[in-house]
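Peer 1: Sharing a model that was predicted from the sequence below.
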Amino acid sequence: MPSPAPAPLVLIRNAEVHAPEALGQRQLLLGGGRILWIGGPTEPAPTGLPLEVVDLGGKRLIPGLIDGHVHITGGGGEGGFASRVPALPLSRYTLGGVTTVIGLLGTDDVARSTRELVAGVMSLREQGLSVWAHCGGYHLPPATITGSVASDLAFIDCLIGVGEVALSDHRSSQPTLDELLRLASQAHVAGLMTGKAGIVHLHLGDGARGLDLVRRALELSELPARVFNPTHVNRRKALFEEALALARAGCSIDITAFPVAEGEDAWDAATALQRYLESGAPADKVTISSDAGGCLACFDHAGQLCGMDVGAPAALSATLAQLLARGLTLEAVLPAFTTNPAALLRLPRKGRIEVGADADLVVLDAQARIHDVMALGTWHVRDGRAVRRGLFETATAGGDPTFDQGR
């Protein structure tokens, strides 16, 4: 599938900009996939150029959301091969306001491969999203293309870290402290060499050991705390308290926007972020991801699969809407979806509305629902409906994407 044609120049007027800090009403000129100019509401806009003029009528404009934990080739497989989740189509991301994606492997790093993951990255890039990935998966030794994490990060452009490596989970390879330290040192040094993230993205299970291995790694090595990036930290309330301590020590922790039942020993993503911000932990050390395409599994005491759901990219925008409905401000909560993951992942043109940044933009309606989405200067969603879809998608009557079985 060919890459999308270059987008025309676009002038956005009457936008209430949150960059993520509140800038008030602004105009933006976009071209070549970037933000070229930002001006006040009464400043004269560039003239003499062919422009698509879009008047937002005072709607809120925010950076495109960054989803740092996505199974772009599908996850699952814990209940047999029939439980392997298929890859999500393009508009499942954009309808949820997601314009930047980090792909990874999970439990199944045997039947699914890093090669397949890189192909998935290239496919979504051809369709207009910004996509990178981590090599590896749940188990050690990590799944790689070149034979080592360091070489994968050094020589494969789209690979920026390693993960999701499983800890405190019956599905993990039960890594030792020495194994974790060797893995983290490879990621860190490769990150230094290449300017990439160089992180170890750590899946945390329900096990009682929690984050003990990470604490010991920080105590007994010289590795910087930023290298260790635990996710799913809201899956148990006690684990979340451990994660708060790690954030204060310099780790970036990742909250997962999965469903939480009433009475469950877990925090939903909105509550977890609210508690994080109220705790006084560093505001720039927390992110939220969706686990999109992943199997949200539950297991019995014998470790057998007893139920599953599938993560969705729209969980991010739903969490954002919940936070705003509770009275939190965009300025307070947006960094967890934008600037914080951009900084952790070393993606300097992502997560902000500023001159020179990529033109990844989301327009919110009065109820904080996704109204329009632009990725790299191209409109993907207008008025809540996908206007750009993947090759194997079609629209249902309700506007949600599905696979076109007739192709």
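Peer 2: On my side now, so go ahead.
Peer 1: Going by C-alpha atoms from here, please, whenever you check contacts or count neighbours.
Peer 2: Fine.
Peer 1: if I look at Ala281, how far off is Leu345?
Peer 2: Distance, Ala281 to Leu345, by Cα to Cα, to the nearest Å: 20 Å.
Peer 1: Could you look up the next helix or strand downstream of the lengthiest helix in the chain?
Peer 2: Ranked by number of residues, the top helix in the chain under DSSP state H is helix 177-194. Per DSSP states H and E, the first helix or strand lying C-terminal to helix 177-194 is strand 200-204.
Peer 1: What are the contacting residues of that following strand?
Peer 2: 138, 161-169, 183-184, 187, 210-211, 227-233 (Cα atoms under 8 Å, 6 or more residues apart in numbering).
Peer 1: List the buried residues for it?
Peer 2: Val200, His201, Leu202, His203, Leu204 (16 or more other Cα atoms under 10 Å).
Peer 1: any idea which of the residues you listed is closest to Gly351?
Peer 2: His201 (19.5 Å; Cα to Cα).
Peer 1: how near is that closest one to Arg92?
Peer 2: 24 Å.
Peer 1: Show me which residues of stretch 235-242 are buried.
Peer 2: By neighbour count on 16+ other Cα under 10 Å, the buried set for stretch 235-242 is Arg235, Arg236, Leu239, Phe240, Glu242.
Peer 1: One more to weigh against that first structure:
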Amino acid sequence: MTTLQGRILTAQGWMTGAISFDRHIHSMERRMGVSDAKTIIPGFIDLHVHGGQGADVMEGLQAIGQLARWHAGHGTTSLLATTMSASVPELKQVLSNIHEASQMPHAGGARVLGAHLEGPFINRNKRGAHPLIPMNEDPSRDILDLCDSDIVRVITLAPETIQNRSVLNKLASRGIRVQLGHSTSSYEEATAALQQGASGFTHLFNAMSGLHHRDPGMVGAAFAQAEYAEIIPDLFHVHRGAMLAAFRAIPKLYCVTDASAASGMPDGTYPLGCQKVFKCPNGVCLEDGTIAGSILTMDQALKNLLEIGLDLEDAIRRLSLYPAEYLGLKDRGRLQVGAFADLIVLDANGQLEQVYGEGVAIEPSHG
């Protein structure tokens, strides 16, 4: 049993005291005279991550383990391994690898909760860094085939590419979160998709129809209708002013990294699915300059949220609690008795001092 003391963000708010845990949290209690120099918060949950430290999800089981360890060193205690557009047979193999990774004993990395299937069911004109993959005229059968197991937790699709919209409700009935993205949908099309079973938006603002006061687009639908959406807070994908507007409009807007294999690596060329991307000082791009994922880690995301004006508790909710709630997880994303011991210790300067994933100590990464 491990016991830590400090200022603790519990499910009910801040307290100063002690937390005791092994794989799960066993007790939390207020204590007089405890220093608040250390801050103990829930581990981060990243629902959109393609890679890290040179490894890409599409490369196989070993790569998934490598990126999970990299992000764990930056405070991510659980994640969804996220795919790139590929053929159905290739995606089935990748999903099998993700399933195997999710079943492995904890080995000092982030827990792989499942898969985020991003592509190929997207609009070719808003595909961003995704390769162009041929699709059937109505890909509903392929979608349901890929989502036939419980490993797919989130799927991103463009509703205008789906003729049989009943597939959205079928996915939702399986507990899969359908996110709208990589899309040219109008406000009306996006709103209809929400009514038909969709529940979120993928990297809000990026690769979707934008907001105009006479043509609100997919961004407008998110602002007007959504409870949940994801956003990339690297201050490169989205201007801070747009981020602040979105935080006011969408109650449980949560943060993802959309990190690529270039995260944690020097400038150079790295894999992103079947394509090569180029790391530059601000992020990752294709050769033609198209933004291609990020180099973000969740500890840096926290710093960025604080820099643009969010308070610490609000920022942490958007990195841990809201993504957990979105997936329906009651044992992660918050510090309470019975939950997994996924937690982070920050020092007096707000830097990561220690990370615990399911009670296993993970040394922070520096770099």
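Peer 2: Cool, the structure landed. In this text the structure is predicted, and so the values were computed from the model without any measurement.
Peer 1: Is it possible to get TSV of the buried residues of stretch 235-242 of the first structure that adds secondary structure and distance to Gly294 of the first structure?
Peer 2: Formatted as TSV, these follow (DSSP: H, G, I helix; E, B strand; the rest coil; distance: Cα to Cα, whole Å):
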residue	secondary structure	distance to Gly294 of the first structure
Arg235	coil	15
Arg236	coil	19
Leu239	helix	21
Phe240	helix	21
Glu242	helix	24
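Peer 1: wait, which of those residues is closest to Thr338 of the first structure?
Peer 2: Closest to Thr338 of the first structure, out of all of those and judged by Cα to Cα, is Phe240, at 21.3 Å.
Peer 1: so the closest one touches Leu246, yeah?
Peer 2: No - under the criterion of Cα atoms under 8 Å, Phe240 of the first structure is not in contact with Leu246, lying 9.8 Å apart.
Peer 1: Return the residue of the first structure aligned against Ala101 of the second structure.
Peer 2: In the first structure, the residue matched to Ala101 of the second structure (TM-score structural alignment) is Ser123.
Peer 1: For its match, grab the count of nearby residues.
Peer 2: 19 (other Cα atoms under 10 Å).
Peer 1: helix or strand right after the strand or helix carrying it?
Peer 2: Applying DSSP H and E as the criterion places Ser123 of the first structure in helix 114-126. Going down the chain from helix 114-126 of the first structure, the next helix or strand is strand 130-135, by DSSP H and E.
Peer 1: Tell me which helix or strand comes right after that following strand.
Peer 2: Criterion used, DSSP H and E; the element after strand 130-135 of the first structure is helix 149-155.
Peer 1: Tell me if Val54 of the first structure really is in a strand.
Peer 2: Yes - the assignment for Val54 of the first structure, made by DSSP: H, G, I helix; E, B strand; the rest coil, places it in a strand.
Peer 1: what helix or strand does the residue lying closest to it once chain neighbours are set aside sit in?
Peer 2: Leaving out its chain neighbours, the residue that sits closest to Val54 of the first structure by Cα to Cα, 6 or more residues apart in numbering is Ile12, at 4.8 Å. Element membership of Ile12 of the first structure [criterion: DSSP H and E] is strand 10-18.
Peer 1: for the residue sitting nearest the centre point of the second structure, helix, strand, or coil?
Peer 2: Closest residue to the average C-alpha location of the second structure: Leu47 at 2.4 Å, with Cα atoms, centre = their mean. Three-state call for Leu47 of the second structure (three-state DSSP): strand.
Peer 1: ok, for the counterpart of it in the first structure, nearest residue in space, not its chain neighbours?
Peer 2: Under the alignment by TM-score structural alignment, Leu47 of the second structure pairs with Gly68 in the first structure. Spatial nearest neighbour of Gly68 of the first structure, chain neighbours left out: Ile102 (4.7 Å); criterion: Cα to Cα, 6+ apart.
Peer 1: could you measure the one you found against Gly40 of the first structure, distance?
Peer 2: 34 Å.
Peer 1: before we move on, what about Gly327 of the first structure?
Peer 2: 27 Å.
Peer 1: The two: which is more packed in?
Peer 2: Gly40 (16 against 8).
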